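Undergrad: Model the structure of this input:
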Amino acid sequence: MNHLISAHKNGFLTPIRQWLEAVEIDHPDTARFLCRAIPASCPFAREVRFCDRVIVSIPPLCKLNPFYDQIINLRFKSLMYLADQCGEDVTLYC
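TA: This is a model prediction of the structure:
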């Protein structure tokens, strides 16, 4: 059990986070895809109700994703690439 706790503290997800942070955006089609696929903000929590009773409560999805910050950073890099390198109007993705 202590091994699992120390692995979590040392960040066993760190290599994936570092890989996501190191991704370079260098193609307009890739940048457009990422801007469309990654939502601009954290999806809201939902409650599924039946006859005024909550059946299921779904938390905001960003709280469930351990890579949320890195994915949002990818979206930002994509927007910046499209605006700065391609000269596109990125308001379509906002």
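Undergrad: For the rest of this, base every contact and every neighbour count on C-alpha atoms.
TA: Will do.
Undergrad: Spatially nearest residue to Phe67, not counting backbone neighbours?
TA: Arg17 (6.5 Å; Cα to Cα, 6 or more residues apart in numbering).
Undergrad: Next, find the distance separating that neighbour from Lys63.
TA: From Arg17 over to Lys63 the distance is 16 Å, taken as Cα to Cα, to the nearest Å.
Undergrad: So which of those two has more stuff around it?
TA: Using other Cα atoms under 10 Å, the more surrounded residue of Arg17 and Lys63 is Arg17, with 17 against 12.
Undergrad: and the spatially most central residue of the chain, what element?
TA: Centroid-nearest residue in the chain, with Cα atoms, centre = their mean: Ile71, separated by 3.3 Å. Here Ile71, judged by DSSP states H and E, is contained in helix 68-80.
Undergrad: burial count for Cys35?
TA: Cys35 has 23 nearby residues by other Cα under 10 Å.
Undergrad: one more to line up against the first:
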Amino acid sequence: MDEILHPLRHWLDAIEVTNPEMAHLLCKLIPAQCPFERDVNLFGHTLFHIPPLCKLNPFYEELVSLRFRALCYLADECGEDISAYC
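TA: I've put the predicted structure just below:
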């Protein structure tokens, strides 16, 4: 399975963030934390907890790395405040 995914992983790792529009788009599309983790509550009592499932995504590390590169581009190259994305 890993041999099949390797070209896509390599492609994601090779993406260079070269303009602010692209960087902003990546920061908006790739969440800062797993959107699936949550507590399910009923009448103020926690029924159960759904753990973060993002690490099950075979491209998790590459996407987190791409988001980090976009944030670094905005902060270092563009001098923008990135606190809205954190």
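Undergrad: Any idea what the TM-score comes out to?
TA: The pair, once superposed, lands on a TM-score of 0.78 when counted by TM-score structural alignment, normalised by the length of the second structure; 84 aligned residues with a Cα RMSD of 2.4 Å.
Undergrad: which ones are touching Leu53 of the second structure?
TA: With contacts defined as Cα atoms under 8 Å, 6 or more residues apart in numbering, the neighbours of Leu53 of the second structure are Cys34, Phe36, Glu37.
Undergrad: Wait, Glu88 of the first structure touches Leu82, no?
TA: Yes: if you go by Cα atoms under 8 Å, Glu88 of the first structure and Leu82 touch, sitting 5.5 Å apart.
Undergrad: Where does stretch 71-81 of the second structure end up in the first structure?
TA: Mapped onto the first structure using TM-score structural alignment, stretch 71-81 of the second structure covers residues 79-89.
Undergrad: Aligned counterpart of the residue nearest to Phe67 of the first structure in the second structure, please.
TA: In the second structure, Arg17 of the first structure lines up with Arg9, judged by TM-score structural alignment.
Undergrad: got it, and Ser41 of the first structure?
TA: Checking TM-score structural alignment: Ser41 of the first structure goes with Gln33.
Undergrad: looking at this, that match is in a strand?
TA: No: Gln33 of the second structure is assigned coil when assessed by DSSP: H, G, I helix; E, B strand; the rest coil, not a strand.
Undergrad: neighbours around it, how many?
TA: 11.
Undergrad: could you check the distance from it over to Glu3 of the second structure?
TA: 28 Å.
Undergrad: And Phe48 of the second structure, by the same measure?
TA: Using Cα to Cα, Phe48 of the second structure is found at 37 Å from Glu3 of the second structure.
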